[in-house]
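Participant: pasting a predicted model and its sequence here:
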Amino acid sequence: MNNNTRISLVIATYNWPQALRACIEGCFRQSDRNFEIIIADDGSGEPTRALVEELCARAPVPMRHVWQPDDGFRLAESRNNGILAATGDYIVTLDGDCVPQHDFIARHRQLAEPGYMVTGSRILLSPAFSARVLGEGIDLQSLSLGEKLRYRFQGGLGKAAQLLIKLPDAGRRRHRFSFRRIKGCNMAFWRSDLERVNGFDESFRGWGYEDSDAVARLFHAGVMRKDGAYATEVFHLWHKEAKRDQASSNQHIVLERIANRTTQAAIGLREHGLHTLPVATDKLPAA
């Protein structure tokens, strides 16, 4: 990707301002500054609003806050709101409980390639180490080699190899759909590709599989996938898992769409009034 192309970083959040602060502070220290930040807020309260206002006042890059009322888990709609507010040609999604490494944007820029999306990777932090990071303000981006190894040995970090080895484009191409390593907390897409498949599907309610659905529909529209491991890892702060009441039914929807080679979100970007968005018609040939 050209260095002059602006990237839009869409950060999903919900009522965890302490983690969001760590996430955004990490974004402020990126080596590549040609990006904007959009906080896609799924109905957080006043503490998050106040934090974002404070951070916007000293942000080194353009930053805005898009909010929707709290009406249950509506991550897909929240991400679509962020995409609609974005001005860049390339969209990177990040969750507000993830702290990026200092070269996160630069690595995504390096991996960006027409006809591909990128699914990134994460490094899970233990409950105890997550509490220390937030309570003591530990700078994850500045950990020395010795500290990385020590925290890994102590169980604070779920893995360390991806922190010790950086590959310019590990980007293994996936020419078949797989659920493996699809994490909405770290993905990247060309905006035009998202528009062609109508973005994330807002008919998904409750936790789970709205990210897999987007990847599957893009795949059926001809957009291949690159693996961002050893390049784009983020630190994922520990938290209690969200209720997964809808997970099985959401997965069933994705499996049906894979079988049917569906490309379009049932409720997505066009339903926000963007009637001129293109519709994907170039499905992959039948296997």
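Facilitator: Right, received. Where do you want to start?
Participant: going forward, measure contacts and count neighbours with C-alpha atoms only.
Facilitator: Noted.
Participant: grab the nearest non-local neighbour of L157.
Facilitator: L125 (4.8 Å; CA to CA, 6 or more residues apart in numbering).
Participant: so how far is Q162 from that neighbour?
Facilitator: L125 sits 14 Å away from Q162 when distances are taken as CA to CA, to the nearest Å.
Participant: C27 sits in which helix or strand?
Facilitator: Following DSSP states H and E, the helix or strand that holds C27 is helix 17-28.
Participant: return the distance of that helix from the chain's centre.
Facilitator: 14 Å (CA atoms, centre = their mean, to the nearest Å).
Participant: do stretch 223-235 as well
Facilitator: 11 Å.
Participant: again, but for stretch 192-202
Facilitator: With CA atoms, centre = their mean, you get 15 Å for stretch 192-202.
Participant: cool, stretch 195-209 as well?
Facilitator: Counting by CA atoms, centre = their mean, stretch 195-209 comes out at 13 Å from the chain centroid.
Participant: for stretch 5-24, same thing?
Facilitator: 10 Å.
Participant: check stretch 241-253 too.
Facilitator: With CA atoms, centre = their mean, you get 19 Å for stretch 241-253.
Participant: before we move on, back to that, got a list of contacts for the helix holding C27?
Facilitator: 13, 47-48, 51, 59-61, 96-102, 134, 141, 237 (CA atoms under 8 Å, 6 or more residues apart in numbering).
Participant: moving C-terminal of that helix, what's the next helix or strand?
Facilitator: Sequence-wise, the next helix or strand downstream of helix 17-28 (DSSP H and E) is strand 35-41.
Participant: give me the buried positions along the top helix by length along the chain.
Facilitator: When the chain is parsed with DSSP state H, its longest helix is helix 247-260. Along helix 247-260, these residues count as buried under the neighbour rule (16 or more other CA atoms under 10 Å): A247, S249, N250, Q251, I253, V254, R257, I258.
Participant: next one: it to chain centre, how far?
Facilitator: 21 Å.
Participant: ok, residues contacting it?
Facilitator: F204, G206, W207, G208, Y209, E210, S212, D213, A216, R217.
Participant: out of the residues you listed, which are inside helices?
Facilitator: E210, S212, D213, A216, R217.
Participant: quick one: the strands in the stretch 51-200 of the chain, in order.
Facilitator: Counting by DSSP state E, counting those that start in this stretch, one finds strands in the stretch 51-200 of the chain at the ranges 63-67, 90-95, 98-100, 116-119, 122-124, 173-174, 186-190.
Participant: okay, these in JSON lines with distance to L149 and mean neighbour count next?
Facilitator: Output for those, formatted as JSON lines (distance: least, CA to CA, whole Å; neighbours: other CA atoms under 10 Å):
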{"stretch": "strand 63-67", "distance to L149": "34", "mean neighbour count": "18"}
{"stretch": "strand 90-95", "distance to L149": "25", "mean neighbour count": "25"}
{"stretch": "strand 98-100", "distance to L149": "18", "mean neighbour count": "27"}
{"stretch": "strand 116-119", "distance to L149": "25", "mean neighbour count": "26"}
{"stretch": "strand 122-124", "distance to L149": "13", "mean neighbour count": "20"}
{"stretch": "strand 173-174", "distance to L149": "30", "mean neighbour count": "14"}
{"stretch": "strand 186-190", "distance to L149": "24", "mean neighbour count": "25"}
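Participant: and here is the other one:
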Amino acid sequence: MKFTVVMPTYNNRELLRNTLEALNYQEGYDENDYEVVVVDDGSSVDTYSYIKGINKNYKLKYYYLERNQDSCRARTRNHGWKNADGDIIAYIDSDIIVGRNYLKELDRCFSVASDILVLGNRFMLNESIEFDDIATGKIYEKYKFEKENFPMLESRYFMYESSSYNANASLCPWLLCYSCNLAVTKETLEEIGGFDENFKEWGIEDIEFGYSAYKKKIQIVINNKLEVYHQYHGMRNDLIISAAKIPGYEKNIDYFISKHPKALNMNKKSAYRFLEGDSKAYKLLEKLEVSNNVVEFRDKKDLQLVKDAILILSNMPMAKVIVHDYVEETNLDIWIQLLGYTDGTILYYPMSRRLNKKDMEIFLEEEKAREREYDKRLMEELV
């Protein structure tokens, strides 16, 4: 079997049912190509009866883990891949709706190379969806990428506007590794040993997994077409982290720093700001270069000429090669990332995903302020 989609879940059966329904409609794939593994981290509600029979086009495996002192997201993800029959393990969360091209876009990457870690993005929905809209495809018509619709874009879209959709243009590409939309081969998971189950609280375990893969020379690849939908269920956690989660999150940061003291090369306070999403701190990731060279790809027949130009320019030390892809119908994005680190830095931009940087920065400041106020009110209600 080629693909196994693994998802942890906990007391989330309504959203999970939507997630599983969306996986029925993978264009060009059937039950011989992929399976889905749901790992229940000790839900107190009957999840299996609620989702049983939802799978029409794939084999569904359901595992229930008793809740105990070892319970954590890393454990559920490890249980998933260890019970998978697929050669490629795709991780999503149980609140994610995949597009109908999801497996196709994974195939686009893994057909070129196997020693890679593939990352996709999320659309952050701000309202509940109708179950029937998944089968009819209405959800995909209603929610599409729009450059001006900043509230729907996950935080990494904003990061990519600076560092680009080439993972090698970032000093620490492993910081982009979110397991809500991530895929690797089973062989890579075996080599790394899976996710570290010492991360008991919320967060960081997927970033640490990305770092471990990075240290093993696994190439991180950003696929800008691998976009999924995050179902609405309260405040988003990609722009700011809720106050209730901060203590546990910082425990996980402490463990990460103790395990990998040279990964970030900064003090604990700075690491907290950095990993808690301070956009200004993230500017530390950007490389410094001297000269800019722009390569525009406007005609598919010029692909080889564009590649030749990129190779020549990227061999110039301290050069910045900015690639504007207007075609977006080739594997140029993957090819650039498989070059690895070059003397010059290659910034790759699919032009349909370019954002207005000034408007983006204004939105980020205003949205973070709104979310902090919302989170403050929630905390006051709990007291």
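Facilitator: Looks like it arrived, so ask away. Just so it is clear, the structure is predicted and the values come from calculations on it, not from any experiment.
Participant: which stretch of structure 2 lines up against the helix holding C27 of structure 1?
Facilitator: On structure 2, the counterpart of helix 17-28 of structure 1 by TM-score structural alignment is residues 13-24.
Participant: and the contacts of helix 17-28 of structure 1, which of them are buried?
Facilitator: The buried subset of the contacts of helix 17-28 of structure 1 - by 16+ other CA under 10 Å - is T13, T48, A59, G96, D97, C98, V99, P100, Q101, H102, Q141, L237.
Participant: quick check: closest non-adjacent residue to F129 of structure 1.
Facilitator: Closest to F129 of structure 1 by CA to CA, 6+ apart is G156, at 5.2 Å.
Participant: I'd like to know how far the one you found sits from K243 of structure 1.
Facilitator: As defined by CA to CA, G156 of structure 1 lies at a distance of 25 Å from K243 of structure 1.
Participant: of these two, which one has the most company?
Facilitator: Between G156 of structure 1 and K243, G156 has the larger neighbour count (other CA atoms under 10 Å), namely 19 against 11.
Participant: hmm, the more buried one is touching A128, no?
Facilitator: Yes - with contact defined as CA atoms under 8 Å, G156 of structure 1 counts as touching A128 (7.2 Å).
Participant: so the biggest strand by length in structure 2 versus helix 13-22, what angle?
Facilitator: In structure 2, assigned by DSSP state E, the strand with the most residues is strand 219-230. The directions of strand 219-230 of structure 2 and helix 13-22 differ by 120 degrees, with axes from the mean of the first three to the mean of the last three CA atoms, to 10 degrees as the criterion.
Participant: what is the equivalent residue in structure 1 for K376 of structure 2?
Facilitator: Mapped onto structure 1 by TM-score structural alignment, K376 of structure 2 lines up with nothing.
Participant: element containing K376 of structure 2?
Facilitator: Going by DSSP H and E, K376 of structure 2 is part of helix 357-382.
Participant: quick check: buried residues in the helix holding C27 of structure 1?
Facilitator: Neighbour count says helix 17-28 of structure 1 has P17, A19, L20, R21, A22, C23, I24, E25, G26, C27, F28 buried, by 16+ other CA under 10 Å.
Participant: and if you look at stretch 192-212 of structure 2?
Facilitator: For stretch 192-212 of structure 2, by 16+ other CA under 10 Å, it's 192, 194-197, 199-212.
Participant: residues touching that stretch, excluding its own?
Facilitator: 70-75, 77-78, 117, 174-179, 213, 216, 245, 248-249, 251-253, 255-256.
Participant: matching residues in structure 1 for that stretch?
Facilitator: Using TM-score structural alignment, stretch 192-212 of structure 2 pairs with 197-217 in structure 1.
Participant: for the nearest residue to A309 of structure 2 once chain neighbours are set aside, what are its contacts?
Facilitator: Once flanking residues are discounted, A309 of structure 2 sits nearest to V295: 7.5 Å by CA to CA, 6+ apart. Counting by CA under 8 Å, 6+ apart, V295 of structure 2 touches V306, A309, I310, V321, I322, V323, H324.
Participant: for stretch 156-170 of structure 1, measure first residue to last.
Facilitator: 26 Å.
Participant: and stretch 180-193 of structure 2, by the same measure?
Facilitator: End residues of stretch 180-193 of structure 2 are separated by 19 Å (CA to CA).
Participant: cool, stretch 83-103 of structure 2 as well?
Facilitator: 20 Å.
Participant: how about stretch 17-26 of structure 2?
Facilitator: For stretch 17-26 of structure 2, the end-to-end distance is 16 Å (CA to CA).
Participant: run the chain-centre distance for it.
Facilitator: Here stretch 17-26 of structure 2 is found 19 Å from its chain centre; the criterion is CA atoms, centre = their mean.
Participant: and the helix holding K376 of structure 2, what does it pack onto?
Facilitator: Using 3 or more CA pairs under 8 Å, 6 or more residues apart in numbering; DSSP states H and E, no helix or strand is in contact with helix 357-382 of structure 2.
Participant: buried residues, it. List them.
Facilitator: M360, L364, E367, E371, R372, D375.
Participant: in CSV, list those along with distance to Y29 of structure 2.
Facilitator: Formatted as CSV, the buried residues of helix 357-382 of structure 2 follow (distance: CA to CA, whole Å):
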residue, distance to Y29 of structure 2
M360, 37
L364, 39
E367, 39
E371, 40
R372, 43
D375, 42
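Participant: the corresponding residue of structure 1 for T76 of structure 2: what's it in contact with?
Facilitator: Alignment note (TM-score structural alignment): T76 of structure 2 maps to S78 of structure 1. By CA under 8 Å, 6+ apart, the contact list for S78 of structure 1 reads A12, A40, D41, D42, W67, Q68.
Participant: circling back: between the buried residues of helix 247-260 of structure 1, which is nearest S8 of structure 1?
Facilitator: V254 (26.6 Å; CA to CA).
Participant: excluding residues flanking it in the chain, which one is nearest P127 of structure 1?
Facilitator: Nearest non-adjacent residue to P127 of structure 1 (CA to CA, 6+ apart): W238, at 5.3 Å.
Participant: and the helix holding C27 of structure 1 with strand 35-41, angle?
Facilitator: Using the same axes, to 10 degrees: helix 17-28 of structure 1 against strand 35-41 is 170 degrees.
Participant: and helix 17-28 of structure 1, how far from structure 2 on average?
Facilitator: Once fitted to structure 2, helix 17-28 of structure 1 is off its aligned match by 0.6 Å on average (mean CA distance after the TM-score superposition for structure 1).
Participant: run a quick neighbour tally on W335 of structure 2.
Facilitator: 16.
Participant: from I105 of structure 1, how far out is T5 of structure 1?
Facilitator: Where I105 of structure 1 is concerned, T5 of structure 1 sits at a distance of 12 Å (CA to CA).
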